[in-house]
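Visitor: have a look at this prediction, sequence included:
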Amino acid sequence: MNEIEKNTQPLLHAIGFDRLLHSDPQGVARVRFVPRPEFAHTEGTIVQGGFITAWLDNSMAFAVVSRESGVGLASLELKVSFLERVGVAPVEAEARVLRWGGSVVFLEASLFAQDGRVLARASSTGKLLRPR
């Protein structure tokens, strides 16, 4: 377990966070999530979109922290495109910093099935929250 994982919030574990697979100082993070049956609708076969949105949003926060330790992220805008249904099986989200400003950051993330298919994509504008 690395320093970033040690500081994860309880909410992250409640929504299926499994582990941080990769992070680098360029602002890239790859995160594994394991959905539980209670996250799904349609007779338990499709994960509800709010969980998918939260996974993508949190993976982008990991990308920010990977670039600058101790910085938080407040999402100002978030757009999600659901490309395929997400079943109750492990998924991986990869997020990256597109542009890093003084107080604003632009991010993107993709959610992948175990076979590599892209299930959802997100883009976000966020406010960087630095300790005072």
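Guide: Noted; the coordinates are in hand. Numbers count the residues shown, from 1 in each chain.
Visitor: from here on, just use CA atoms for contacts and neighbour counts.
Guide: Fine.
Visitor: tell me, what residue is most central in the protein?
Guide: residue 59 (2.1 Å; C-alpha atoms, centre = their mean).
Visitor: wait, what's in contact with that residue?
Guide: 29-31, 93-95, 109 (C-alpha atoms under 8 Å, 6 or more residues apart in numbering).
Visitor: now the element after the helix or strand containing residue 63, going C-ward?
Guide: According to DSSP states H and E, residue 63 maps onto helix 49-67. Beyond helix 49-67 on the C-terminal side, the first helix or strand identified by DSSP H and E is strand 72-82.
Visitor: helix or strand right after that following strand?
Guide: strand 91-100.
Visitor: measure how that next one sits relative to helix 49-67, angle-wise.
Guide: Interaxial angle of strand 91-100 relative to helix 49-67 (axes from the mean of the first three to the mean of the last three C-alpha atoms, to 10 degrees): 50 degrees.
Visitor: now whichever helix or strand comes after strand 91-100: how far from the chain's centre is it?
Guide: For strand 91-100, the following helix or strand on the C-terminal side (DSSP H and E) is strand 104-112. Relative to its chain's centre, strand 104-112 lies at 8 Å (C-alpha atoms, centre = their mean, to the nearest Å).
Visitor: for strand 104-112, buried residues please.
Guide: By neighbour count with 16 or more other C-alpha atoms under 10 Å, strand 104-112 contains the buried residues 104-112.
Visitor: another structure for you, compare them:
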Amino acid sequence: MTEPKQSAERFPPLLAQAIGFDAVLRLEATPGSSIVRYVARIEHTHSGGRIVQGGFVTAWLDNSMAYAVYARDPETTIASLDLTVSFLERIGQGPIVAQARVLRWGGRVVFLESELYPADAAGGPDTTRGPLTRATSTAMLVRSH
């Protein structure tokens, strides 16, 4: 997949750095999915560095869903209408992998979901114990064409 010129506007490097973005591991156009890795650093935590603050967790989920939309249509971005997060387990420091997907693509609205997993030894998602967090989102499609 080639990246349009506005990719840096869509995924600003300083924002990516601030939230601990590490790498896009996979993008699939159909139906629109992404696997994205983040690194939870000490500055993302509270409770003596043991727990990642929920706002960073939510940012990872939201960002990974934006990448799923990007995979489906690089000329379309989103504006979140709602975002519901279920914090299922504590997340500590280290690599975290998001798996996001488009559930339904409408004319003006898209339905999305994402889950966070610890990274396995190869850096991908370790899905053996289930997700650490799960999010669903409804977003407005914003087309540049």
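Guide: Thanks, I have the structure now. Being a predicted model, the structure only gives us computed values, none of them experimental.
Visitor: that older thread, from the contacts of residue 59 of the first structure, which two are the most distant?
Guide: Spatially, the most separated pair among those is 31 and 109, at 10.5 Å (C-alpha to C-alpha).
Visitor: which neighbours do the two share?
Guide: Counting by C-alpha under 8 Å, 6+ apart, the contacts common to residue 31 of the first structure and residue 109 are 59, 93-94.
Visitor: what helix or strand is residue 21 of the first structure on?
Guide: Here residue 21 of the first structure is assigned to strand 17-24, by DSSP H and E.
Visitor: show me how far the next helix or strand after that strand is from its chain's centre.
Guide: With elements assigned by DSSP H and E, the helix or strand that comes after strand 17-24 of the first structure is strand 28-33. Averaging C-alpha positions (C-alpha atoms, centre = their mean) puts strand 28-33 of the first structure 7 Å from its chain's average.
Visitor: contact partners of strand 28-33 of the first structure?
Guide: Contacts of strand 28-33 of the first structure (C-alpha under 8 Å, 6+ apart): 16-23, 55, 59-60, 62-64, 66-67, 90-97.
Visitor: how much does whatever helix or strand comes next after that strand stray from the second structure?
Guide: Downstream of strand 28-33 of the first structure, the first helix or strand assigned by DSSP H and E is strand 40-41. Mean deviation of strand 40-41 of the first structure relative to the second structure after superposition (mean C-alpha distance after the TM-score superposition for the first structure): 0.4 Å.
Visitor: about what we covered before: mean deviation of the helix holding residue 63 of the first structure from the second structure?
Guide: Compared with the second structure, helix 49-67 of the first structure is 0.3 Å away on average (mean C-alpha distance after the TM-score superposition for the first structure).
Visitor: can you state the residues of the second structure onto which that helix aligns?
Guide: Under TM-score structural alignment, helix 49-67 of the first structure corresponds to residues 54-72 of the second structure.
Visitor: and what of stretch 76-83 of the first structure?
Guide: Mapped onto the second structure using TM-score structural alignment, stretch 76-83 of the first structure spans residues 81-88.
Visitor: list the buried residues of that stretch.
Guide: Under the neighbour-count criterion of 16+ other C-alpha under 10 Å, stretch 81-88 of the second structure has 85, 87 buried.
Visitor: now list the buried members of the contacts of strand 28-33 of the first structure.
Guide: Here, 16+ other C-alpha under 10 Å leaves 16-20, 23, 55, 59-60, 62-64, 66-67, 90-97 buried among the contacts of strand 28-33 of the first structure.
Visitor: before we move on, what SS does the residue of the second structure most remote from its centre have?
Guide: Farthest-out residue of the second structure from its mean C-alpha position, per C-alpha atoms, centre = their mean: residue 48, at 25.4 Å. Here residue 48 of the second structure is recorded as coil under DSSP: H, G, I helix; E, B strand; the rest coil.
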